[in-house]
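Peer 1: Predicted coordinates and the sequence they were generated for:
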Amino acid sequence: MSVLSIEEQAVVDTVRDFVDREVKPAVNEVEQRDEYPEKWIEQMKELGIYGLAIPEPWGEAPVSMPCYALVTAELARGWMSLAGAMGGHTVVAKLLVEFGTREQQDRYLPRMATGELRATMALTEPGGGSDLQNMATHARLESSPDGDHYVVNGSKTWISNARRSGLIALLCKTDPAAEPKHRGISVLLVEHGPGLTVSKDLHKLGYKGVETCELVFEDMRVPAEAVLGTTPGKGFGQMMKGLETGRIQVASRALGVADAALTDALRYSQERESFGKPIWQHQSVGNYLADMATKITAARQLLLYAAGRYDAGERCDMEAGMAKLFTSEIAMEVALNAVRIHGGYGYSTEFDVERYFRDAPLMIVGEGTNEIQRNVIAAQMVKRGGLDRT
């Protein structure tokens, strides 16, 4: 039974048709050239994908979180990089809608809705990983005749879409002496300019086409009113709320990759014969397919459960963490089993399954490693007194 309205299901169907018609036939060539998918990004803009989370008066009526999750999964089914090209953008849009001032919303959201302006997040640091409270990047407030401003210094790494995003939601310390540490952390809305350098592109196993970069801030001046919501010291809580969206988005990417891997494995198992019968009829292959399908179905339901709680206004950091943890792990497993089913061809770049196997690990380590997800889940179970049973 669909959790979506007729209108939202039509949105998902439109994106599915786009993926099947435009992306699937050419994705291997584009991916192997590590080429930025300019044409597909423009088509995604036309489809309204960059505005899915932005309400009126800045955009159209936003879709529900379950719809957004399934749109993301469809994009990832075609190419995980396409889902990555709009993931951070959506998180920043939701941060602006929930926490931004009206001036900040009016400045950024209309252009973000059309994709004219794209956004990304800058959280991770070279020496910090998932330990965000111990970040070194800091912003010092200064006064001058032309107004108060922050002077930003530090570096961030693993920033997707860093060169092509005109807006960066930068997590940094505005009060390094604050205790507890999270009270000294703010989100600054930073645009490219003097003092900000995109220092290098990081070369990756998968997730090709979309750039992933290091950012270096050297005495970059940012207006004081660039603090998200204008009140400093609230950035950690704001970004933790944003990461609920981010983890649902990463889980959706993993679901799309797993779905694509199963589809290809199922088709190949019916076409390929050995010992006089299609290989799906061999028990070992049939067992792989059955397990893959069962786990993908479970992952989809877990993802939609987390997305539904988000829309209901309920806390869902544990549920989003569960969805991200489980779905990313089964995506890796399903991609590997798809390679097994394809045999030697699964190791060939002529078949999509080797790409799925290279793309899947990103979701295990991205948006907080799965080890971090387990910590979040355990802590929330203790805090809540066990699992919710409603």
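Peer 2: Received, thanks.

Peer 1: hey, let's count contacts and neighbours off CA atoms from now on
Peer 2: Fine.

Peer 1: The helix or strand hosting residue 290 packs against which elements?
Peer 2: Take DSSP states H and E as the rule and residue 290 turns out to sit in helix 283-311. Contacts defined by 3 or more C-alpha pairs under 8 Å, 6 or more residues apart in numbering; DSSP states H and E place helix 283-311 against helix 65-78, helix 235-271, helix 317-342.

Peer 1: ok, for residue 123, nearest residue in space, not its chain neighbours?
Peer 2: residue 171 (5.5 Å; C-alpha to C-alpha, 6 or more residues apart in numbering).

Peer 1: End to end on stretch 219-233, go ahead and measure it.
Peer 2: 20 Å (C-alpha to C-alpha, to the nearest Å).

Peer 1: Take this one as well and set it beside the first:
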Amino acid sequence: MALDSDTLAQLCATLRRFVDEQLIPAEAEVAETDAIPARIVAQMRELGLFGLTAPEEFGGLGLTMEEEVLAIFELGRAAPAFRSMFATNVGIGMQGIAIDGTAEQKAKYLPDLASGALIGSFALTEPDVGSDAGSVRTTARREGDYYILNGTKRFITNAPHAGLFTVMARTDPEKKGAAGVSAFAVERDTPGLSLGKPEKKLGQQGAHVCDVIFDNCRVPIGQLIGGIEGQGFKTAMKVLDKGRLHIAAACVGLSERIIDDMVGYAVQRRQFGKPLADFQLLQAMFADSKADAYAARCMVLDAARKRDSGQDVSLEASCAKMFASEAVGRIADRNVQVHGGNGYIREYRAEQLFRDARLFRIYEGTTQIQQIIIAKALTTEARERAGL
């Protein structure tokens, strides 16, 4: 249910204060320790960040897509690792159950996911299967009242902390592609489930990923999301459309933060007897960055409003995710350039945000996957108009 304008404004203002007063000051600590401090995770729970989009009847805020992206514009201003801590609960780690789960599955898991007592994770990517959800090789073989899962999932966000995994596995080996894939809610302590060691990454320290390994993992049949085989790909696509808008909103927030840092530095730093901000070549970088961020914001809001109205926004979500993630990369690069030598020094945070921003162009569908989705939609539409 949509919030009234005053409540929404108050929520966004509260989130902005949280970012400015708690998250940004802790960025250096998180980068050095590769961990989100427990005090901040507790504050996230108190603010209801884990349940931003969970249905109200299960203890969440039930934000609409537009409200969610407005909230993420604010939260995305901090280093991305903070958002990653709760984002799988808000999005891909919870939405599969919220959208397609049975009544029993929703009642069992959504309250704890909304409160942050339970961390959810989305297990789709595999060693030889990235953005192509229809090529999943992890198998789920029915055996009496259980499914036996075998396979490995790779680069799974929040896996080291997760108590629940939404797992895509192939239940029908005879059906090639997406038709044979199903979705399962698999609890962390299920026999046969184990974790690899956390990966060391280029950026986003404090956000942890690792392999999730299924070795004859016995999953009760009641954990088949929605209770229907062969619906996993459809569930994944519903989750990813929403997730891509969330990621695009995070890119907008980080872009706007970086622009503030960039221009703020340039008006104070002096060279050749005047502020850097007075040099026209740098002013062009400011202008290009602002146009990038503004265009991305408009795209995300437009797609979010269309989704709230019930429209299919797969095309728009891909456009927004592609553009916003590429834009934040350009802006982060310009920020390093404006900072000059200081941009390469950790103290100024420009190099950290540059490394952090790089991942946005990869996860939840690379830029190239978004291009394929967009092109396919356009050519399909053109063929239909031509009667082909």
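Peer 2: Looks like it came in fine. Just so it is clear, the structure is predicted and the values come from calculations on it, not from any experiment.

Peer 1: For the two chains, what TM-score is obtained?
Peer 2: Once superposed, the chains reach a TM-score of 0.94 (TM-score structural alignment, normalised by the length of structure 2), with 379 aligned residues with a C-alpha RMSD of 1.5 Å.

Peer 1: quick one: which of the helices and strands packed on helix 283-311 of structure 1 is nearest residue 129 of structure 1?
Peer 2: helix 235-271 (14.8 Å; C-alpha to C-alpha).

Peer 1: does the aligned partner of residue 369 of structure 2 in structure 1 sit in a helix, a strand or a coil?
Peer 2: Matched by TM-score structural alignment, residue 369 of structure 2 corresponds to residue 372 in structure 1. Following DSSP: H, G, I helix; E, B strand; the rest coil, the label given to residue 372 of structure 1 is helix.

Peer 1: burial of the nearest residue to residue 372 of structure 1 once chain neighbours are set aside, as a residue count?
Peer 2: Leaving aside its sequence neighbours, residue 372 of structure 1 sits nearest to residue 130 (C-alpha to C-alpha, 6+ apart; 7.5 Å). Residue 130 of structure 1 has 18 neighbours, counted by other C-alpha atoms under 10 Å.

Peer 1: Settle this for me: residue 130 of structure 1 is touching residue 371, isn't it.
Peer 2: No: between residue 130 of structure 1 and residue 371 there is no contact under C-alpha atoms under 8 Å: 9.9 Å.

Peer 1: counterpart of residue 158 of structure 1 in structure 2?
Peer 2: Under the alignment by TM-score structural alignment, residue 158 of structure 1 pairs with residue 155 in structure 2.

Peer 1: Are we agreed that its match is in a strand?
Peer 2: Yes: using three-state DSSP, the assignment for residue 155 of structure 2 is a strand.

Peer 1: need the contact list for residue 198 of structure 2.
Peer 2: Taking C-alpha atoms under 8 Å, 6 or more residues apart in numbering, we find residue 198 of structure 2 in contact with 160, 208, 209, 210, 211.

Peer 1: can I get these in CSV with secondary structure, distance to residue 43 of structure 2 and neighbour count?
Peer 2: Output for those, formatted as CSV (DSSP: H, G, I helix; E, B strand; the rest coil; distance: C-alpha to C-alpha, whole Å; neighbours: other C-alpha atoms under 10 Å):
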residue, secondary structure, distance to residue 43 of structure 2, neighbour count
160, coil, 20, 20
208, coil, 19, 23
209, strand, 22, 21
210, strand, 25, 19
211, strand, 28, 23
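
Peer 1: SS state for residue 57 of structure 1?
Peer 2: Going by three-state DSSP: residue 57 of structure 1 is coil.

Peer 1: now the aligned residue in structure 2 for it: how far from residue 299 of structure 2?
Peer 2: Taking TM-score structural alignment, residue 57 of structure 1 has residue 57 as its aligned residue in structure 2. Using C-alpha to C-alpha, residue 57 of structure 2 is found at 31 Å from residue 299 of structure 2.

Peer 1: quick one: which of those two has more around it?
Peer 2: Comparing residue 57 of structure 2 with residue 299 by other C-alpha under 10 Å, the one with more neighbours is residue 299, at 21 against 11.

Peer 1: Which position in structure 1 pairs with the more buried one?
Peer 2: Using TM-score structural alignment as the criterion, the counterpart of residue 299 of structure 2 in structure 1 is residue 302.

Peer 1: Same check on residue 227 of structure 2?
Peer 2: Taking TM-score structural alignment, residue 227 of structure 2 has residue 230 as its aligned residue in structure 1.

Peer 1: Give me the secondary structure label for that match.
Peer 2: Under three-state DSSP, residue 230 of structure 1 falls in the coil class.

Peer 1: quick one, what contacts it?
Peer 2: 100, 101, 224.

Peer 1: Let me know the closest of the residues you listed to residue 3 of structure 1.
Peer 2: Lowest distance from residue 3 of structure 1 to the contacts of residue 230 of structure 1 (C-alpha to C-alpha) belongs to residue 100, with 29.9 Å.

Peer 1: Not counting residues beside it along the chain, what's closest to the closest one?
Peer 2: Leaving aside its sequence neighbours, residue 100 of structure 1 sits nearest to residue 229 (C-alpha to C-alpha, 6+ apart; 4.5 Å).

Peer 1: didn't the one you found look like it was pressed against residue 98?
Peer 2: No: using C-alpha under 8 Å, residue 229 of structure 1 is not in contact with residue 98, being 9.2 Å away.

Peer 1: neighbour count winner among those two?
Peer 2: Remark: of residue 229 of structure 1 and residue 98, residue 229 carries more neighbours, 24 against 14, as counted by other C-alpha under 10 Å.

Peer 1: for the more buried one, what are its contacts?
Peer 2: 99, 100, 101.

Peer 1: Okay, and which of the residues you listed map to helices?
Peer 2: residue 99 (DSSP state H).

Peer 1: top of the contacts of residue 229 of structure 1 by neighbour count?
Peer 2: Ranking these using other C-alpha under 10 Å puts residue 100 first, with 19 neighbours.

Peer 1: what separates that residue from residue 89 of structure 1, distance-wise?
Peer 2: 15 Å.

Peer 1: how long is stretch 90-106 of structure 2 end to end?
Peer 2: End-to-end span of stretch 90-106 of structure 2 (C-alpha to C-alpha): 14 Å.

Peer 1: chain center to it, what's the gap?
Peer 2: Relative to its chain's centre, stretch 90-106 of structure 2 lies at 16 Å (C-alpha atoms, centre = their mean, to the nearest Å).
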